[in-house]
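Trainee: One predicted model, sequence on top.
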Amino acid sequence: MKRILKRYICSLMVLPAVLATQSCTKNFDTLNIDPNASTTPTPALIFTKAQYDGTANMANLLLGTMQYTTSYNDVAGFGSKYILAQAQASAGVFSTAYTNEINELVEVLKAVGDAPDKVNLKAEARIWRVYCFSRLTDLYGDIPYSQAAQGYNQSIYKPAYDAQKDIYADLLKELDQAAQSLDAAKATFGSADLIYGGNTAKWKKFAYSLMLRCAMRMTKVDIAQAQTWATKAIAGGVIMDDADIAKVAYVGAGQNININPLALNLWNSDYIAVNGSSNIEGGKYQDVFINYLKANKDPRLGVVSIVYNGGNADTTSAIQKGMPATFNAKPADFVTYSEPNPKTVLLFASPRLVYTAAESYFLLAEASLRGWYSASSAQSLYENGVTAALRQWSIIAGSAGTISTAQINSYMNAHAFNNSGTTEQKLEQIYTQFWVGLFPDAQETFANYRRTGYPALTPNNYPGNATGGKIFRRMLYPISEQNLNPESYNAAVARQGPDEFLTRMWWDKQ
């Protein structure tokens, strides 16, 4: 045994020398270069990826919070039940954003720089960066912004959190400058731009539409600035036609990146069995959403919802039924509850709508009520918003989503604008239609719900919830921030308030 050990130890002593001899070759530089890597970034390719990532990074749990969906499974049902044990499920968007779309956009902007011939590339990257950051701050409040994703470039590994008030001021400034710098005579990202194919006129409308969204977000915290920026956005020109809707198209096959991310997530997490019974996470539509659609004879019911009847997907309105968010076990009649339609909501090849004409019209209706927009009445803007929201399902799903003109007119007649109501009653009508009209963009309806209080949802006081039976106001930061970036995290908490679900961010005031 001693002789064996002696030989083994000697061989270990010799091995490094042998390896060193073998590794030292005259082709050292060539052998240590990855032939598939580039030392020069290609902005167009990175921008494409940033668009995919920014569109895919959604807080899908908010579908439950906005009472569109629910689950009898406590883990999957966090969004509709606010289970304390699943609180960190809310941190996912934060963690994903900085390693993907935020980091990618920093690299795009660094690569294009201030070159005069790349002014459109810079502008479009700035506008998309505003979209990504605005969605992020609207979920968490104060977040890393001015120092974000600068570890590689500036060795900032513990970025400070910016106050949301300051973030919003810079987002609006970025949109203003980017929109004005767009130049139709200069180069664009072309086909690498998944949203508009480089069309600068449409990018300008998108920029001013995001400006309108951000401006209206500030109505309860800084009404003067809200009016200033909303007026500027309206003057610049916002999205009001279906042809200008900001959307990312998907081919629906091949790698996952080519599939509508919401459809793919819902499909894989719940509905892949296609039988209404073997739903992996126990998900169904929530009764609040389905009851609303049925009570209002909404033609979207048969577009978005099905019940598996004898193994077949049935869109008949009479049999649609939403599941309560109070269930903690699979009900015996689980198969009889409604779930997303595979031909529309779960369609892999459907586009992901980023900003719609319907949203613009609803926000403009409020602006009209406030006296900030005089070109159209609140009534006509409301009507345009409702009809645009009904039409857009044909954009999402083609013939399977098409709602006829007769159906649209019938629905509109039954939901005429309440001209004789108070301003508050009018706002409730506008933003209840906003809630049903922007589905399935739960993240935007969540933000608007916190600002306006509409629709008037009843919270779910489920046993073991983290909020005392209240709908939460923000998401929680990742635990990793407490461990890896404690100084910045603690400074943000000291300024904004406890890292808790009910802490209100800057624009979310009573």
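Mentor: The structure has been received and is ready for your questions.

Trainee: contacts and neighbour counts: CA atoms only from here.
Mentor: Will do.

Trainee: Which residues does the helix or strand hosting Ile430 contact?
Mentor: Per DSSP states H and E, Ile430 falls inside helix 423-438. The contact list for helix 423-438 (C-alpha atoms under 8 Å, 6 or more residues apart in numbering) reads 358-359, 362, 365-366, 369, 382, 386, 389-390, 417-419, 444-445, 448, 452, 454-455.

Trainee: Now the buried members of those residues.
Mentor: Buried members of the contacts of helix 423-438, counted by 16 or more other C-alpha atoms under 10 Å: 358-359, 362, 365-366, 369, 382, 386, 389-390, 417, 444-445, 448, 452, 454-455.

Trainee: Tyr308 in helix, strand or coil?
Mentor: Three-state assignment for Tyr308 (DSSP: H, G, I helix; E, B strand; the rest coil): strand.

Trainee: Does it touch Lys321 like I think?
Mentor: No. Using C-alpha atoms under 8 Å, Tyr308 is not in contact with Lys321; the gap is 11.3 Å.

Trainee: Look at those two and report which has more neighbours.
Mentor: More crowded of Tyr308 and Lys321, by other C-alpha atoms under 10 Å: Lys321, with 23 against 20.

Trainee: quick one: contacts for the more buried one?
Mentor: Counted by C-alpha under 8 Å, 6+ apart, Lys321 has contacts 287, 290-291, 336-338.

Trainee: Included below, for side-by-side comparison, is a second structure:
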Amino acid sequence: MKKIFKYISLLSIGVSILACNNFDELNTDPNSAYTTKPDALLSYAQKQLADYLNTPSVNENNFRLTMQYWQEVTYVDESNYDFVTRNISNNVWLDLYVDTMQNLVKAKSIINEYVPTATEQSTWPVTKANQLAILDIQQVFIYQTLVDTYGDIPYNESNSIESTSLPKYEKAADIYTDLISRLKNDLSKLDPSGSGFENPNDPDRSGDIFYKGNVAKWQTFGNSLLLKLAIGIADHNPSLAQSTATLAIGNGVMTSSADDCLFRYLSSSPNFNPLYENLVASNRNDFVAGKTLVDYMNASSDPRRAAYFDENVTPYKGGTIGTPSSFAVNSHIGDFAYTQTTPGVIMNYTEVAFYLAEASARWGIGVAPALAYANAVNTSLSEWGVSTTDATAYLAANPYNATNWKKSIGEQAWVAMFNQGMVSWNFYRRLDFPVLSAPSTAVSQAEGKVPVRLQYPVRETTTNPTNYAAAAASIGGDKLTTKIFWDKF
């Protein structure tokens, strides 16, 4: 950690200066000097977060492989949970703590130090509060992602580069509780009557690529994130989870795809979707559909197959998990992954609809569980272009099972989160469905199981050894099989 944090500020400031308010100019001229603005830092942070969550790069995000959606063609290390050879945890740590988080921290600093002009005096207090809250909501999202990935992590000291280069780790459960309080406070500060990061002259040039400065949309996103935090601790702290979920739903979560938090990629390099980068621009054929998912969808004649997979082979066929799989004889990933401008998903209504289904099943919040389940499944089917007729038939064949609601919601969430591997991993660990088996060829560190966390970066063992050792002991061992605190069953 020491070496990482020694160059965080230089790295984040350096790359952020290259950013500008218009996304398509993010990489205009690396040799030119730009004035660092919070808008530019926000744009850069959002792109880095979107790239991490959506990339299929085996060097960073392997959750599509872990959840057995995809299978590697030739090099199958990651399908067998070898995350050490490519230093994957190191890369994830840098993606989230450095490239994303520190740009948000720097943006906050600039906003706090800004002295408004005379014409801004009357509106600046509301604008400032909105901007700081929007930035912090994104930090809450990132910290939750880090906790869900590793367990105990550096938290309060992780942004204090000037005071410590050896940040201590804090208990994951305590961080979650603080994130809930922090997010509630952020939401209380948002005022849709004021400005955010929008560009009044040209919305498309807003520094806020997710919502173009729309404060009301950030309220909806924040409440949806609050619901996600609540569902995350449903088995750990049911009372806090239920009260938080009730508050979030009552205040207004996503209700349609119009509320989706997306990153709009462009058609040209380097700003096209990282799926396209890895599947097309790389000139490599590294991935095919995974047998586990394909077999499940074939068994239920799932109408989403036509969108998820290419029809290069009939019937649809998936590569055996953990085994080299021919690109010629197995189903390829669908057209969405071969399209430059496919939006990158941060959070969407389909994900939220499944949280609502889970809240209904657990606590009776909202509509009846069977209706909430049907809405979640229908939302996914609609997202992938399935007709109303086919959606009705699919739901009739796959009804809600009240006696085993975790299986119903868990399996359908798994199918629905096909392009959101990290989110799917959370559903899987929390609900224990679908039932997935590790390949017999998996690395010994997996102990014959599908991993339930990533190990800490190897760099931490040498640069921040004392705090690393304390964290490893606190969580029960730095292993792929050590459960995150909320993973109770």
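Mentor: Noted; the coordinates are in hand. All of these numbers come straight from a predicted model, not from anything done at the bench.

Trainee: TM-score for these two?
Mentor: The TM-score (TM-score structural alignment, normalised by the length of structure 2) is 0.84; 436 aligned residues with a C-alpha RMSD of 2.2 Å.

Trainee: one step back: spit out the residues that contact Tyr308 and Lys321 of structure 1 alike.
Mentor: Common contacts of Tyr308 of structure 1 and Lys321 (C-alpha under 8 Å, 6+ apart): 336, 338.

Trainee: related to what we said a few turns ago, which ones among the contacts of Lys321 of structure 1 map onto helices?
Mentor: Counted as lying in helices by DSSP state H, out of these, are 287, 290-291.

Trainee: Any of the residues you listed buried? List them.
Mentor: 287, 290-291.

Trainee: which of those residues lies closest to Met211 of structure 1?
Mentor: Ile290 (32.6 Å; C-alpha to C-alpha).

Trainee: Would you quantify the distance from the aligned partner of that closest one in structure 2 to Val386 of structure 2?
Mentor: Using TM-score structural alignment, the partner of Ile290 of structure 1 in structure 2 is Val294. For Val294 of structure 2, the distance to Val386 of structure 2 equals 17 Å [C-alpha to C-alpha, to the nearest Å].

Trainee: Also Thr145 of structure 2?
Mentor: Separation of Thr145 of structure 2 from Val386 of structure 2 (C-alpha to C-alpha) stands at 30 Å.

Trainee: more neighbours, those two?
Mentor: Relative neighbour count places Val386 above the other of Thr145 of structure 2 and Val386, with 20 against 17, counting by other C-alpha under 10 Å.

Trainee: Can you find the partner of the more buried one in structure 1?
Mentor: For Val386 of structure 2, the residue aligned by TM-score structural alignment is Ile403.

Trainee: Now do the contacts for that match.
Mentor: Contacts of Ile403 of structure 1 (C-alpha under 8 Å, 6+ apart): 299-300, 390-391, 393-394.

Trainee: among these, which recur in structure 2?
Mentor: With both residues aligned by TM-score structural alignment, their matches' C-alpha atoms under 8 Å, the contacts of the contacts of Ile403 of structure 1 that structure 2 also has are 299-300, 390-391, 393.

Trainee: tell me which element the aligned residue in structure 2 for Ile319 of structure 1 is part of?
Mentor: In structure 2, Ile319 of structure 1 lines up with Pro315, judged by TM-score structural alignment. Assigned by DSSP H and E, Pro315 of structure 2 belongs to neither a helix nor a strand.

Trainee: ok, Pro315 of structure 2 to Asp295 of structure 2 distance?
Mentor: Taking C-alpha to C-alpha, one finds Pro315 of structure 2 at 10 Å from Asp295 of structure 2.

Trainee: and if you look at Leu96 of structure 2?
Mentor: 34 Å.

Trainee: Then Pro465 of structure 2?
Mentor: Pro465 of structure 2 sits 45 Å away from Asp295 of structure 2, going by C-alpha to C-alpha.
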